[in-house]
Each structure stands twice: as structure tokens, then as C-alpha cells.
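**Student:** from the sequence below, what's the structure:
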Amino acid sequence: MSIEAIWLLLLGLSLLLAIMSGMPVMLAISGIPVLIGFIAASFGHFDLSFFGAFPQRVFGIMNNPLLIAVPLFVLMGILLERSKVAERMLLIMASFFGGSRSGLAYSVLIVSALIAASTGIIGATIVMLGMISLPALLKAGVSVRLSSGLICASGTLGQIIPPSIVLILLGDQISNAYIEAQQNIGNFAPDPVSVGDLFAGALIPGLLLVALYGVYVFVYGKFMATEPSAEQLEQQQSMAVAVSYAAITTTFLPPILLIVAVLGSILFGVATPTEAAAVGVAGTLLIAAANSPNANRATKVFALLGALAAFSLTLLVSLGLSRIDFSTAEIEFAAGSVIALLLSACLLAALLNSAWRLYKDAVLGSAIRHSISVSGMVFAIIIAASMLSLVFRGFDGDELVEQLLGNIPGDKWGALLAVMLVIFLLGFILEFIEILFIVIPVVGPVLLAMDFHPVWFAIMIAINLQTSFLTPPFGFALFYFRSVAPASISTVDIYKSVIPFVLIQILAMFILVAFPQLVTWLPEQVFR
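**Tutor:** Model (predicted):
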């Protein structure tokens, strides 16, 4: 074993001990590498000049326009979660299905998919579903295992269904790793990998998971469910309230249009992910204000006018009206430009009115504070991971990883399996942000040089992380659900409830290995 490998082993063990001891991950992955680097330098085994590249890396992170989308999508998710839109959707959907047990289960699944596509915040989704839907599911006679497993699994769909914060951060890392891999094999002009590619690639696998969950719910209800008691039948009948199509439309249409606007603008090249995130925040402000319990008629009218103005602006862009550049000295006020300015003023007025409504309801302020907290944590970990990456490369860790993966039996598939297993195990003790920014820069260039499609590789990582967060005994999703589950549901019951869904996740990964076109087809059709 080389001296560099010994120092890397010491670095890894020190990081593991620091994280397991409860030290904040950001401090561990930045402080421990610096400490090990200085100790190794005192023995002449580390070049301290590597630390000189750290300010440049931090500056690069600060100037990365893609990362601006992270706080915007976080704010979008928190606003939707606190606006009670999901609660309304769940109640309307349950009534639409007649209050039946299978109908309630399908309602949770459908609403979870919509919320995942709107927010992407896993913990909040699981807690919200547990508080709202779990009592109704249990009273209607849905078994504890199906209810618990469905809520845990459905709540993790935000990992894979776009727009997902996981996919945004993963897209940034995969893009860098793919460029490095291509340069290492002599291709100095590779096709870029964008977040839009990952969004398009994740769409079909995400819907596949929803469909597989639905099949399991159907099979369970058909062959494994017990007969409901008289009390449970009474509960089902009480939920079977007639629902008008107007109620369904006003409840589901705004979130669906928001998802279409955000995803569609990215997939069809109308907007960058950052611009689409801004569109999402604007739409969320209108939806949240209109659904406020204190919203008056004027607020709802303003929200509707704002939505119509946004739609009209989109039509103008699709008809060929270019963006107005106010930095130029001369602006030609054509008819289309004047209309666009008026529509923009209308949209701005609607947004200000919605923001004021949410501010008075104490929703906007708390959502912004929470968004700042989450975003600050994300960027602190990104910066800290840059220090770890520098020290790792200073010990020639990239060459060691390349040799290690190259010597694993099974050629490239053996290397991929080993990396996926490491990521899966790390998911028990680390959040996805730490895993993405620690593991991908190390193993990504090596694996992507083995002729794996970068988008397919990224989606496999996302589903693997989702599976890890769902797997007992350390899956984060289980802890979130435990925090809101009643004491009558034991921890063992929760563990048993998610096992079928973990197997479904593994089945989905095997399907994507056998048919990688399920991931790569849509990005090639949209962006190539």
C-alpha cells in the first residue's frame, strides 16, 4: 500500500468517526481534510499549494448560474407545502374515488406524484402526508402496512420526479464529471449534459415508479386486504361526498399548469432551469395567495389576472416576440412590446398583491426564512465538499480510484455495482447533498469514461439514493414518518411496510438497466 493510500484511508476513517460522533457534516468534510493535509505536509507527503486553489473554487461556485435555481425551487416547495394546496387535493381526490380503501390509496399516490413534481421536498411531503392521509387511511380500513409503506414511498418520489433539487445538483456534478471523463479519453469538445437532460431523462422512470406503486396497491387490495368492518364502511361512506367538476378543476388545474409551465419551459428550451424556477416561484405565489383561508375576492381576481397575464406573455414569446433588452440605448416600442409591458405590469401587480396577502398571513416570511436556512446549508456543504475534493486529489486519490474500479471483477458493470453499493450505504448516514458532492467528483469521471451514458448514470444514482432513503433500518424517510405516526404503529411495522416498495425500487432499477432507452429516449428527442 502506497503512502498516499494510507493517508487517504486515515482521511476516510477520520471523516466517518467525525460524522458518526455528531459533528456537523459541513464542518467535518471541510475541517478534517485541512487537518489531515497539514499533518501530512509536516511529513512531506502533501503539497500545501493545493489549498491555494480553494478560493478559485469558491468563486466558481458563487458564479455558477445554475445553482441560483436551488433556493428558488426550495422556496417554491415550501410555499406550496404551507399553502395547504396538497390537503385540498387529497380531500377532493378521496371524495372523487368514493371514499373506498383502494381509492384513498390511489389518492395518496396521485397527490404525492403531483406534490413531488411541485415541491421536491421529501421530509415535508412525508410529514404532510402522514398527518393528513394516515388517519383517513386507517379509519377506512387500509392496513397499517400498506398505509405506512405507501406514504413513505410516495413521499420520496420528489427525489426522481422533476423538477427535483436532487436532479439540479446532480446535473451540475454529472456535467463536470462527464467533461473531465471525455477530456481524459481525448475528446475535448463533448456534448454538454444539462439539467434539462436530467429532467427529461427522469420523467419516464418517475412515472414508471408511480405505475409500479399503483400495481402493488391494486394487487394488495385485490388479494391481501381483509374485509372492512362496519365502522370502516361507515367511514368510507362519510368520505364519499359528491364532488363537482368545478371543485376538481379549481383544485388540480393550477398545480398541474404550474408543473407544465416549469417543466415545459425547460424541456422546450424556452427558459433555463434558473428562469423556470423563477417562473415556478411566481406561479406558486399566485396559487398560495388564492388558496389562503383569508383570501378575499380581490386577491383571487388578482391571482387569476396574473395567471392570464403570464399565459399571454408566454404566447407572445412563442409567436416570436424577443425579450426586451433595457440595457441598449434605443428601444423600439412596437405593438408587441407595448402589450408585453402592459402584461408584465399586470403580472407584477398580481404578484405584489399575492405577496402582501401571504405576508399578512405570516406565510411568506416564515417560508423565506426556511428557504434561507435550507439554501445556506446546501451551499455550505457544496463549498466544504470542494475542500475535501482538493485534499483527495492532493493525495492522488483520483488515480487510486481509477485503479481500484478498473481491478474490480465484472468489467464496467462490476465497477458500477460497487459504486452503487457505496452510494446506497452512504445514504444511511449522509444526506443526498453530501453524497453528490463527495462521491460524484471522485467516481464520476472514472465510470463515465467506461462508456456509460451520463443521463442514464445520473438517473440510476437518483433512484439508488431514493431506495437508500427508504430502506430500513436507517432510511431517512422512515424517521420522518415515525415522527408523525401514532404510537400504535410500531417501528417494526414501519420497517416491514416499506420492504415491498424497496423491492419495487430495485425492480425499477433492473428495468432501466435492461432498457436504458427509457431514460435516454426523451432527452434525445427533446434536446438533440
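**Student:** only C-alpha atoms for contact and neighbour calcs from this point on.
**Tutor:** OK.
**Student:** how far is stretch 250-259 from where the chain is centred?
**Tutor:** Relative to its parent chain, stretch 250-259 has a centroid offset of 19 Å by CA atoms, centre = their mean, to the nearest Å.
**Student:** which of the residues in that stretch are buried?
**Tutor:** Neighbour-count burial for stretch 250-259 flags 251, 252, 254, 255, 258, 259 (criterion: 16 or more other CA atoms under 10 Å).
**Student:** rebuild those residues as TSV, extending it with distance to residue 221 and secondary structure.
**Tutor:** Compiled in TSV, those are given as follows (distance: CA to CA, whole Å; DSSP: H, G, I helix; E, B strand; the rest coil):
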residue	distance to residue 221	secondary structure
251	27	helix
252	26	helix
254	31	helix
255	29	helix
258	33	helix
259	31	helix
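**Student:** I have a second one here; can you model it like the first so I can compare?
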Amino acid sequence: MPLPLDLLMFAALIGGILLGYPVSFSIAGVATLFALLGWGLGAFDISLMGALGQRIFGLLTNDVLIAIPLFVFMGVILERSRIAEELLETMGRLFGSIRGGLGVSVVLVGALLAASTGIVGATVVAMGMIALPTMLRNGYSPKLASGIVCTSGTLGQIIPPSTLLIILSDVMSNAYQQAQFEQGKFTIETISVGQIFAAALMPGLVLVGIYIVYLLVRAWLIPSDAPAMREEVVKPSLLEIGSAILPPVVLILAVLGSILGGVATPSEAASVGAIGAVLMAGIRKGASVPLVLLGGLSLIALAILSGLLPIRLQRSDIGGFEIAMAGFYILLSVVGTISIAVSLRQIFKADILKAALTSTMTVTAMIFATILTASVFSLVFVGLGGEDRLADILQSMPGGATGALIFCMLIIFILGFFLDFVEITVILLPLIAPALILMGHDPMWLAVLIAINLQTSFLTPPFGFSLFYLRGAAPKEVTTGHIYLGVIPFIALQIVGVILIWFWPEIAVWLPAKIY
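**Tutor:** Alright, predicted model coming up:
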């Protein structure tokens, strides 16, 4: 009986990662080792490795993935400009007088930060340093407080725009196309990032609602776990609420609205978000408010007018009106550029820009290194017959398409205990998603179910990233045991969210059907 090299390859990868080797090196090393081993045993055609260059070129020229560093930069700038602190402080004062109100405010701030930054680590650390001590001072159970912070921080993975959804949209689009090719279709449909964003928006808000209902019910049943604020605080005025909430909301509407409305591609919308974050941070660090606002309005006007009335100066029939409009466009560009330059100067002086660029490069390099090496891994895995084996396993599952999906969701959930969402998305999903789509599952509904499952991987011990982030930022009185026990009810709530979307697919597919 021949060795099941494909299964041994997957087991070796998990073993290498658990031993503590860098993920990208583990993926590439295991793939190379098993390619050579399979070639030596006659189980792998080494000429398949010739396709590697084309795969890497396709990845590096992928328009969708270009948006990742821009969204990361936007999130880091917003996090370092202390917008999270002001939001938490304002929302805490607004809801703190009711039982469970502080927890509700943390969830709502987590949702806002998720939609404006999309970075789990930054959100968890910020709330762990600001909100967690406040909840403990006011009598919250350390376990509940830890669970609230960890879970609210992970909303950045399901509420768009998020890095997970961008990578997932690319993977699911490729899987959908592959499934259509296997069905013999000549007219191939694709899935856009905007469609995945639209599909994930309502489920993300449903999860926020589930968390809030759970907190209010628990505070009512066990008042000692989530009491009203003991500290005397002044209710925020409407102006304070507006100044804290309005800027991130405007940025969210600009970024998501431009993608969902079909006005901009994801990379263009990410550029809008990055510039908007720079302008907001510039104001907070001392830039002239009128100048920055004027610059921002100039850039918005330029985007709208140039779309409605594009000017081509190289045309021979251009008239005086077109020349005047071109001059006006140039003026808008100059004003916008000056406001950006002033904002960049202020955040550079505040030591934000260099740290933000370094963090952006680090996160982007990690993500792209994982995606690149995963491409090598999947090529070798397919060459060893792993794709056919997985398809056979899924086809033989009791319960047909439903049984196969339950099996895959369990595998993803279990792998989430040990692997990061990037590894699961780019290694496992390209192998199982085409088979699931061929079985009849809607690709966007499937993408949302998987996204919530992957979001849960941030919470599952022992290697949940949110748990590590909070452990580093939490006060000494919060133990690792408190954090691990605190997230268990929220993992159950995640499962409730998956069940709701499973039985009511309209939650995921209604909005994309309306928009697209």
C-alpha cells in the first residue's frame, strides 16, 4: 500500500508550526521536502514545480490583495492616534449608568473600531489597557471583562473592511471559478470583494446584537458580574458624542460606501481610507482644523467632479469651459495635497508615522509570505493527490452536502486551536471550497460561515491570538485562567451566530442580492 504522502504532509506542517518554527518557513520547507520525497518515490511529477513562477506572479499582480497594506496602514494610524481611547471613554460615560452598560459600550466601540481599523491585535490591546481596568474598578467579574474585550476585538475579522474578508474573497472567487470549470461552464461568474463585504456586514451586526443581548441578560440575572458604574461620571454632551463617533463613522461610510456602491475598487477605497486616517490623525496631533477640513472636502469634490465631468486636455476640440474646469481640478488637487502634507508632518513629529509604516510593512510581509508559501504547499499537495483524496472524503460523508459542510466546519474549528486564520484560509480552503460549491452550497453564504468560524480561532485556547494580545495588556490581577474561562461563553455565542446564519441564509445573501 503506497504511503499517504498528502496526509503525512499536512500532519508534518501542523507539527512544524507547533514546534515553534516560523510559519512561512515551515510551509515552504514541508512543501519542498515532500516534493522531493514524492519525486524520489515516484508519487510526484517534479515538472509541476514549473508552474510556481506563474502562481507567484499572479499573486503579486492581484488587484484585490493590493488593498491589504493600505487597510493595515489605515488601521494602524487610527489606533496610534488614540481614537479608540476617546471612543471608549465617551461610550463608557454614555452607557455606564445601566447594569452591563460598560460591557455594552466596549462591544459597540469594538464594532466601530472593527469597521474603521480591522486590526484585531491593535483593538484588543487598546481596549485591554483602557476598558479592562475601568470594568474591574467598577466591580465587573474579571472573567466576563476579559471575555468582552477579547471577543469585541475580534469583530475586526467579520465586520468589513477586514484583511480576512479580502483574502477570503480571493480564495472563494478562485474556488467558485474552479467549480464552474469542472461543471463545464464556458461563461464564468466571479465573486468580488464588495460582494463578500456586503454578505458579511449583516452577520457581523447580528453577532454584535447577540453579544449585547447576552451581556444585558447576564447583568440582569447576575448583577454582581456586570454592575452599573460606581464611579461618578458626567454624561457626555451631544457635541462630545458627535466628535468621538462622527469621524470614524464618516470614514467607514466613505470606504465601505464606495466599495458597496461600485464607485471604487477595494484598493481605491483603501487608499481613500488611508488618506482619511492620515487627515484625522493630523487634526488630533495639532494640524490646522480648517486647512485639513478644506483639504478633505477638496479631495471629495475632486473625486466626484472628475467622475461626473472628466477633462481630457490632450483633445483637439477642448474649449474654454474645459480649460477652466481643469484649472479648478488642479486647485483642488493642490489644496488636498497641502492638507495631506501638513497632516503627515504632524503625525511624523508625534512619532506616529514611522511606527505605523514599520507595523504596516511587518504585517503585510507576514501575510504575503504566508500566501506565497501556501501556494507552494497547495501545488505539491495537489500533485500528491491530496485534492482528489479530500474530494472523495467529502463525497463519502453521511448526510451528503450538509454532512460534508459540517465536517469541514469542524475541521476549520479544530485547526483554529493551533493555526492562524491566514494559514487556514490560504492552505485548507482552496482544497475544500471547490468541492463544497460543486455540492450546491452558495459561495457567499459559505464564505460568511467560514469567516465566523475563522474569527472564532482568535478566541480558542491554547493559541488564540486575542488571548495572547490581552495577556500582554491586562492588569496583574487578571490571570491567564480568567482570560481562558472568560472567552468560553463567547465561543458558544459564535456557534449560535453560525447556527442562525446556517438556518437563515438570507442574513448573509440578502444585502449582496439587493446591491449587486
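**Student:** TM-score of the superposed pair?
**Tutor:** Overlay of the two chains. TM-score (TM-score structural alignment, normalised by the length of structure 2): 0.95; 514 aligned residues with a CA RMSD of 2.0 Å.
**Student:** and the corresponding residue of structure 1 for residue 79 of structure 2, what is it in contact with?
**Tutor:** When structure 1 is aligned by TM-score structural alignment, residue 79 of structure 2 is paired with residue 81. Going by CA atoms under 8 Å, 6 or more residues apart in numbering, residue 81 of structure 1 touches 119, 124, 125, 128.
**Student:** what's next to stretch 288-308 of structure 2, contact-wise?
**Tutor:** Applying CA under 8 Å, 6+ apart, the contact partners of stretch 288-308 of structure 2 are 276, 279, 282-283, 329, 332-333, 335-340, 342-343.
**Student:** now the spatially most central residue of structure 1. Nearest residue, chain neighbours left out?
**Tutor:** Nearest to the mean C-alpha position of structure 1, by CA atoms, centre = their mean, lies residue 164 at 2.9 Å. Spatially, and ignoring its direct neighbours in sequence, residue 164 of structure 1 is nearest to residue 120 (5.1 Å; CA to CA, 6 or more residues apart in numbering).
**Student:** for residue 413 of structure 2, same thing?
**Tutor:** In space, and not counting its chain neighbours, residue 413 of structure 2 is closest to residue 453: 6.2 Å by CA to CA, 6+ apart.
**Student:** and the one you found, what's its match in structure 1?
**Tutor:** Residue 453 of structure 2 maps onto residue 464 in structure 1, by TM-score structural alignment.
**Student:** doesn't residue 419 make contact with that match?
**Tutor:** No: using CA atoms under 8 Å, residue 464 of structure 1 is not in contact with residue 419, being 10.6 Å away.
**Student:** so residue 42 of structure 2, which of the three states?
**Tutor:** Three-state assignment for residue 42 of structure 2 (DSSP: H, G, I helix; E, B strand; the rest coil): coil.
**Student:** so what does it match up with in structure 1?
**Tutor:** Under the alignment defined by TM-score structural alignment, residue 42 of structure 2 corresponds to residue 44 in structure 1.
**Student:** burial count for that match?
**Tutor:** By the criterion of other CA atoms under 10 Å, residue 44 of structure 1 has 10 neighbours.
**Student:** roughly how far apart are it and residue 3 of structure 1?
**Tutor:** Note on residue 44 of structure 1: its distance to residue 3 of structure 1, by CA to CA, to the nearest Å, is 11 Å.
**Student:** list the buried residues of the helix with the most length in structure 1.
**Tutor:** Ranked by residue count under DSSP state H, the longest helix found in structure 1 is helix 364-394. Across helix 364-394 of structure 1, burial judged by 16+ other CA under 10 Å covers 364, 366-368, 371, 374-375, 378-379, 381-392, 394.
**Student:** please apply the same query to stretch 56-73 of structure 1.
**Tutor:** Across stretch 56-73 of structure 1, burial judged by 16+ other CA under 10 Å covers 61, 66, 67, 68, 69, 70, 71, 72, 73.
**Student:** same question, stretch 12-22 of structure 1
**Tutor:** Using 16+ other CA under 10 Å as the test for burial, stretch 12-22 of structure 1 gives 14, 15, 18, 19.
**Student:** what do we get in structure 2 for the last one?
**Tutor:** Okay, so that is residue 19 of structure 1. Using TM-score structural alignment, the partner of residue 19 of structure 1 in structure 2 is residue 17.
**Student:** which residue, other than its chain neighbours, is closest to its match?
**Tutor:** residue 23 is the one closest to residue 17 of structure 2 (CA to CA, 6+ apart), at 6.0 Å.
**Student:** dump the residue contacts of residue 483 of structure 1.
**Tutor:** Contacts for residue 483 of structure 1 (CA under 8 Å, 6+ apart) come out as residue 127.
**Student:** how close does the counterpart of residue 423 of structure 2 in structure 1 sit to residue 26 of structure 1?
**Tutor:** Alignment note (TM-score structural alignment): residue 423 of structure 2 maps to residue 434 of structure 1. Residue 434 of structure 1 sits 9 Å away from residue 26 of structure 1, going by CA to CA.
**Student:** could you say which helix or strand holds residue 441 of structure 1?
**Tutor:** Residue 441 of structure 1 is part of helix 432-448 when elements are defined by DSSP states H and E.
**Student:** with structure 2 superposed, average distance for that helix?
**Tutor:** Superposed on structure 2, helix 432-448 of structure 1 shows a mean distance to its aligned partners of 0.8 Å (mean CA distance after the TM-score superposition for structure 1).
**Student:** re the thing from before, hmm, the match of residue 19 of structure 1 is touching residue 26, no?
**Tutor:** Yes: the criterion here is CA under 8 Å, and residue 17 of structure 2 meets it with residue 26 at 6.4 Å.
**Student:** the nearest residue to residue 322 of structure 2 once chain neighbours are set aside in helix, strand or coil?
**Tutor:** Distance criterion CA to CA, 6+ apart; nearest residue to residue 322 of structure 2, sequence neighbours excluded, is residue 311 at 6.4 Å. Under three-state DSSP, residue 311 of structure 2 falls in the coil class.
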